[in-house]
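Asks: here is the input, now give the coordinates:
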Amino acid sequence: MGAAEIRQRLGGISRQRVYQLTCRADWPAPYAQLTQGKVWRREDVEAWIEQHRPSADDAAP
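Replies: Sure, this is the predicted structure:
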């Protein structure tokens, strides 16, 4: 997942908020650093959301 997918998954939060979340010590480590930015494994992001933002499950399609 890239930042845009994380924004969408969390209900359209701002780009700045995504940056804040991904800089947290408890955020999963990125899977890769691409030219367009970092990417994370979907499973890692979903596990973080389940643990830290259970209400975000309502935003899932």
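Asks: only C-alpha atoms for contact and neighbour calcs from this point on.
Replies: Fine.
Asks: all strands for the protein, in order.
Replies: 32-34, 37-39 (DSSP state E).
Asks: and this one, please, so the two structures can be compared:
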Amino acid sequence: MTVFKKVFDFFCGDWRIFWGIAITIILVKLLGNWKAPNLVSIVIFLLGITLSLGFSLRRETI
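Replies: Sure thing, here's the model as predicted:
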């Protein structure tokens, strides 16, 4: 398990960023299945990535 955690930390680094990006990609994929306009998907993608990185950065600076 220790090896898995080290490999995960090497590639992903932070659980908040990982889950934020994973949830964002799932939402964008679901919107694609519902035939949502591309602009909505792009905005949700950018907003989700930005919020994930912002929360992680905020945690590191506090």
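Asks: quantify their similarity with the TM-score.
Replies: In this superposition the chains share a TM-score of 0.30, using TM-score structural alignment, normalised by the length of the first structure; 29 aligned residues with a C-alpha RMSD of 3.8 Å.
Asks: so can I have JSON lines of the strands of the first structure showing distance to residue 52 of the first structure?
Replies: Below are those laid out as JSON lines (distance: least, C-alpha to C-alpha, whole Å):
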{"stretch": "strand 32-34", "distance to residue 52 of the first structure": "23"}
{"stretch": "strand 37-39", "distance to residue 52 of the first structure": "19"}
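Asks: nearest to residue 7 of the first structure, out of those strands?
Replies: With distances scored as C-alpha to C-alpha, the stretch of the strands of the first structure nearest to residue 7 of the first structure is strand 37-39 (12.7 Å).
Asks: the closest one packs against which elements?
Replies: helix 3-9, strand 32-34 (3 or more C-alpha pairs under 8 Å, 6 or more residues apart in numbering; DSSP states H and E).
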